[in-house]
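1. Return atomic coordinates for the entry below.
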Amino acid sequence: MPLLHDPKITPEERALAQAHSDFLRLKRLLYDNISKLPSLPVVVDNLKKALESYKHIGVISLSIQTVALVELQYGWQAYDNLIIEIAQQLNELIGNVIQGEVVLAMEYARSDEFLIFCLSQPDEKSVTLEYMEHVSERLFKALNDHLGQYPVDSIYRKVGLNGGFAIITNNRVVRAERLIYHGLNEAKRMAALYESRRHTKQIETLRSIIAERQIATTFQPIIYMADLRIMAYEALSVSPKEAGFPNTEVLFSIAQEAGLGLKLDRLCRENAITNASKMADHYKLFVNVEPSAIDDPEFRQAQFVEFMQSHGIEPSKVVLEITERTAIKDYDIFLKSLKYFQDLGFEIAVDDAGAGYASLNSIAYLRPKFLKFDHALVQNIHKTPIKQQLLETLIDFADKIGAHVIAEGIESIEEFEMLREMNVEFGQGYYIARPDFTFPDVREELVNHMNGSQPKKP
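-> Coordinates of the predicted model:
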């Protein structure tokens, strides 16, 4: 297409170029270039025709509920991939879960609000409230089941889906566009009401889980990257599947809001120690600890160490992994409390180093034995030079403060090999071994790969 300001082009060519430019600009405004779905204004005319034909149409509003600002944690590319995944799943569900005539759209371009308009039932009859309730339930179950297949530390497991539905009824007195937008607002109000009730139910469920001590513990190995020897196991807490909590982050987030954070932390910690009593003596045990729990009187009392020792576990065997779910408010007080545990022989690890509260300046004060870098940095590091440079800087920083580096969230052989090449000392992730209620060994696929490769030089 000739340039608009090229003096050699004719007025007709300039007009055509301007029209093309205007078209592309309008398309960017009306079509979502991530999900490849149209925005609501694009499909309004089709919805108006459906209202004329069927008298009633249904709408489902589906939004992504982010937990702990996952886009900041994983990056916008990963969040865009999540939107693409949901859009693809919705398209696949048409004709299966969602039958009849259906229109998919985004509320507006670059949003994360999906709209599913059901124009008719499979028999071409008008939709009913009962039909929309049935479709909505099946839709959300299918989407949650699909996202639940991904690794627990991936972005797909860190978000929740929320939504509501409504019936839009034709009324010749009211402008059709207004009816459609009123129906969408009604679906959103239903979603907000449902979310409030769901949250209340989650708190009740959490109280029951704590009271009945229904938290289970799985273990995932942390290995020497050079030769696959297991250095430690991290204890990971799991709620009952039927409780409906998608991951531990959601569980602890709700616990903090409900004032149950310390009780849940105590239960997880005690279960970790109890279940780790069967672990071989030469392994260390990583136990996640909320920053607020460091001042917990029940944690600081001698009874806890005695409880550990009664299960054959000495403090020198345990690494307290400080999580980033809640920020450290007063570092002077926190450091004094932390020193109490270090004097007893506990070692300290900082999770998600370089993110959240865990700024490098703060880490320098904590002087942990281990620094853990998570999925956000590790994912696709083999093809992301900027991540490689960042990791090199963090490794150099760890060396200067005398800490060992652990890379979490390793999910592919390419990531594993890049991290080895960069001399990352320890690794953890699904490619190495999935969490299990026993103490899993390194996956056979990785062992075979290492046996077939040249040993890494120190």
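2. switch to C-alpha atoms for all contacts and neighbour counts from now on
-> Fine.
3. Quick check, residue 106 in contact with residue 112.
-> Yes: in this structure residue 106 lies within contact range of residue 112 using C-alpha atoms under 8 Å: 7.4 Å.
4. the more surrounded of those two?
-> Legend: neighbour count by other C-alpha atoms under 10 Å for residue 106 and residue 112, higher for residue 106 (27 against 21).
5. List the residues that contact that one.
-> 32, 37-40, 112-115 (C-alpha atoms under 8 Å, 6 or more residues apart in numbering).
6. quick one: which of these is nearest to residue 159?
-> Of all the contacts of residue 106, residue 112 has the smallest distance to residue 159: 12.0 Å, by C-alpha to C-alpha.
7. Would you mind writing the ChimeraX command to select the buried ones in the contacts of residue 106?
-> In ChimeraX, this line selects whichever of the contacts of residue 106 come out buried by 16 or more other C-alpha atoms under 10 Å:
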select :32,37,38,39,40,112,113,114,115
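8. can I get the contacts of residue 106 in TSV with secondary structure and distance to residue 245?
-> Shown next, in TSV, are the contacts of residue 106 (DSSP: H, G, I helix; E, B strand; the rest coil; distance: C-alpha to C-alpha, whole Å):
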residue	secondary structure	distance to residue 245
32	coil	31
37	coil	30
38	strand	32
39	strand	32
40	helix	32
112	coil	22
113	strand	22
114	strand	23
115	strand	25
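9. ok, so of the contacts of residue 106, who is nearest residue 274?
-> The closest of those, once distances to residue 274 are taken by C-alpha to C-alpha, is residue 112, at 42.8 Å.
10. Following up with a second sequence; could you model it the same way so I can compare the two?
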Amino acid sequence: MTDRPLVLIADDDESVVKLLKLYLKPLNCDFLEAKDGEEALAIAQSRMPAVVLLDVMMPKRSGWEVCQALKAVQRTSKIAVVLITGRGDVKDRLTGLQLGADDYLVKPFNPDQVVKRVARLLERRTETVFPETEVPARPAEALLVDRATGLPTVPVVLDRLKEILIEQSEIGIVYVDIEQFEAIEAEYGWAFFDEFVRRASEVIGEEARSRFPKAIVAANLAGGSSFYIFFETHGTDVRQESAFDTIANDLRQKLIENMRSQFPNMQQGQIGFFVGVARIDYRPQIRLERQIYQGMQTASDAVRDAEQQRKKQLARELRDIIRRKRITTMFQPIVRAKDLTVFGYEILTRGPAHSSFLNSDILFSFARETNLAWGLEAVSLECALRRLRSFDLNERKFLLNLEAEMFSESEFRIHEVVSFFSEHRGHFVFELTERAAIEDYQAFRNLLDEFRSKGIEVAIDDAGSGYASLEAIAALSPDYLKITKGLVSTLASEPIKQDLVKMLVDLAAKINAKTIAEGIETAEEYEACRELGIDLLQGYYLAHPQEQLRTGDAEVATLVGSLTANA
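-> Predicted coordinates for the structure are as follows:
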């Protein structure tokens, strides 16, 4: 059997197929061909090529559909997919990214780019895709493993669980979910959260196996924050229902104690775990998989009840924060990519230091969920204006985050805010978040034109996050595009994200807008943003939000000095 990698080229234009084969000849590949989407899918499933090049517009099935079908199935999910199109607009590339495509080629082709990109995918896929009809040498677990913890996901261990249920007639289940996982990740970043999840999984594994030597620990979902412990009940002391509650309470306490000692810099209130338990009794008349998943559901439902109670408590806490105006205005620096000097600050709002709402994203997300967003926005603006009146603005820009729907609220005092900002022309930028659709773009644009006439600029938040943000860019002609964190994360290693960011940079130049990359957490993301021509940079890698605003020489000496050291 040949060791040469297989490359499938699927295009209904024979001349395109011939051209690509000519370009890729130096890579020493064997080629497969398909003239429509159904043929491409069938060949990919049977021959398992290393790379598939798919024209997005093919008969019978589009390239989008074939890509989605390959990525949705475990066996073919690791095949590298390159989408080919005659259009290179942001919507097409965003669709490809959402469907799981690995790269993108636009006609007419650049031969060097074709070779470079396919070669990179061949090198990356060498150890994860099996050539032709060769039987996989590695178990399926390698394809369904949670990256942060190294644990298998539930489908990987399902066959073993069925065997245990038949043999033992009973299985015990413990479900563990990290409390406030969104808040932890938003506050400390994804890299920190991955480490938090990894260490939590280690504690779960150690505690499970110390009590049940044959316990199976699995991640609920790859990239998630919850876990299952499956254990045999025969020969143990857990035959009584009360024993299950003891297991849950003991594990919860062990987790909290261990994680607080391992992460002493986190607030104690941020570290918590929901733990639910269940028992599966074997019933031969019911499909085994269904019995296992029903047991898992029972264990997680016990947690849901606790989560609902916690949400009610959090809603009471948030109402008290709004009523008593117990919030803090913070300022996160934004720097110029070209020279690392301070451009300005994003104005952020945090809850009280020892509350569940210290993180701004969690604070506003929960406020929207509980219909408290208007009250929170109003209090946040009031507190921000009070702080700003005490500062020498010193030629800095200040970005103020506002929900687009807030502008239509009859009670929302937007004109009072505009009045203050117009007294300080050129200093302020309204950063619009469009989580709720703008119903009348023309009326909204007229309002923004009024703001601009008073020296207030406009930014679109989360640019590149979906079709709605693209529509907003086209309709509102913003002065700034804030590139979504989802594109910035792992930007250095993902070509499709790089292409999307480059297109947004080019789009910004055409409408005379500046680009801002937010959520930069690593040196690699920082360098990638600079190389792609983004104008302004923001994120924890550069600087955390700060309560005290230092402008002038003190600001430059402290902040820029640390950035230069990082660079």
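11. tm score of chain vs chain?
-> Between these two chains, after superposing, the TM-score reads 0.72 (TM-score structural alignment, normalised by the length of the first structure); 412 aligned residues with a C-alpha RMSD of 4.7 Å.
12. ok, of the contacts of residue 106 of the first structure, which one's closest to residue 421 of the first structure?
-> The nearest one, if we look at the contacts of residue 106 of the first structure relative to residue 421 of the first structure and count by C-alpha to C-alpha, is residue 112, at 37.9 Å.
13. tell me, stretch 308-318 of the second structure lands on which residues of the first structure?
-> Aligned by TM-score structural alignment, stretch 308-318 of the second structure falls on residues 196-206 of the first structure.
14. so how far does that stretch sit from its counterpart in the second structure?
-> Taking mean C-alpha distance after the TM-score superposition for the first structure, the mean distance separating stretch 196-206 of the first structure from the aligned residues in the second structure is 2.0 Å.
15. okay if I get the contacts of residue 106 of the first structure as TSV plus distance to residue 349 of the first structure?
-> Shown next, in TSV, are the contacts of residue 106 of the first structure (distance: C-alpha to C-alpha, whole Å):
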residue	distance to residue 349 of the first structure
32	42
37	44
38	47
39	46
40	48
112	35
113	38
114	40
115	44
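16. Please identify which of the contacts of residue 106 of the first structure is nearest to residue 199 of the first structure.
-> residue 113 (20.2 Å).
17. Leaving out chain neighbours, which residue sits closest to that closest one?
-> residue 63 (4.6 Å; C-alpha to C-alpha, 6 or more residues apart in numbering).
18. Let me see the ranges of the strands in the stretch 301-450 of the second structure.
-> 328-336, 342-350, 397-403, 428-433 (DSSP state E, counting those that start in this stretch).
19. Export the ones you listed to TSV and append columns for mean neighbour count and distance to residue 530 of the second structure.
-> Listed next are those as TSV, based on neighbours: other C-alpha atoms under 10 Å; distance: least, C-alpha to C-alpha, whole Å:
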stretch	mean neighbour count	distance to residue 530 of the second structure
strand 328-336	22	10
strand 342-350	22	15
strand 397-403	20	20
strand 428-433	22	22
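20. Mind checking these for the one nearest to residue 372 of the second structure?
-> Using C-alpha to C-alpha, the strands of the stretch 301-450 of the second structure put strand 397-403 closest to residue 372 of the second structure, at 12.8 Å.
21. so the closest one corresponds to what in the first structure?
-> Counting by TM-score structural alignment, strand 397-403 of the second structure pairs with residues 284-290 of the first structure.
22. ok, back up a step: just put the strands of the stretch 301-450 of the second structure in TSV and tack on distance to residue 517 of the second structure.
-> Output for these, formatted as TSV (distance: least, C-alpha to C-alpha, whole Å):
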stretch	distance to residue 517 of the second structure
strand 328-336	9
strand 342-350	12
strand 397-403	14
strand 428-433	13
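23. and the residue nearest the centre of the second structure, what element?
-> Nearest to the mean C-alpha position of the second structure, by C-alpha atoms, centre = their mean, lies residue 486 at 5.3 Å. Counting by DSSP states H and E, the element that carries residue 486 of the second structure is helix 485-488.
24. Check which helices and strands whatever helix or strand comes next after that helix sits against.
-> Next helix or strand after helix 485-488 of the second structure toward the C-terminus (DSSP H and E): helix 495-510. Packed against helix 495-510 of the second structure, as judged by 3 or more C-alpha pairs under 8 Å, 6 or more residues apart in numbering; DSSP states H and E, are the following elements: helix 90-99, strand 103-106, strand 480-483, helix 485-488, strand 514-517.
25. Could you save those as JSON lines and add columns showing distance to residue 373 of the second structure?
-> Listed next are those as JSON lines, based on distance: least, C-alpha to C-alpha, whole Å:
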{"stretch": "helix 90-99", "distance to residue 373 of the second structure": "29"}
{"stretch": "strand 103-106", "distance to residue 373 of the second structure": "39"}
{"stretch": "strand 480-483", "distance to residue 373 of the second structure": "22"}
{"stretch": "helix 485-488", "distance to residue 373 of the second structure": "22"}
{"stretch": "strand 514-517", "distance to residue 373 of the second structure": "25"}
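26. Among the ones you listed, which comes closest to residue 202 of the second structure?
-> Checking these against residue 202 of the second structure by C-alpha to C-alpha gives helix 485-488 as the closest, at 28.0 Å.
27. List the superposition-based mean deviation of that closest one with respect to the first structure.
-> Mean for helix 485-488 of the second structure is 2.2 Å (mean C-alpha distance after the TM-score superposition for the first structure).
28. buried ones in that helix?
-> 485, 487-488.
29. ok, now stretch 159-169 of the first structure?
-> Result for stretch 159-169 of the first structure [16+ other C-alpha under 10 Å]: buried residues 159-160, 162-169.
30. Give the aligned equivalent of residue 60 of the first structure in the second structure.
-> Match for residue 60 of the first structure (TM-score structural alignment): residue 175.
31. Actually, residue 394 of the first structure.
-> So residue 394 of the first structure corresponds to residue 504, using TM-score structural alignment.
32. ok, how many other residues are close to that match?
-> Residue 504 of the second structure has 22 nearby residues by other C-alpha under 10 Å.
33. Report the contact partners of it.
-> Contact analysis of residue 504 of the second structure by C-alpha under 8 Å, 6+ apart lists 90, 463-464, 515.
34. before we move on, what about residue 91 of the second structure?
-> 466-467.
35. how does it look with 7 Å?
-> residue 467 (C-alpha atoms under 7 Å, 6 or more residues apart in numbering).
36. From residue 464 of the second structure, how far out is it?
-> 9 Å (C-alpha to C-alpha, to the nearest Å).
37. same question, residue 338 of the second structure
-> 23 Å.
38. Which one of these two is surrounded by more residues?
-> A count of neighbours by other C-alpha under 10 Å puts residue 464 above the other of residue 338 of the second structure and residue 464, at 26 against 12.
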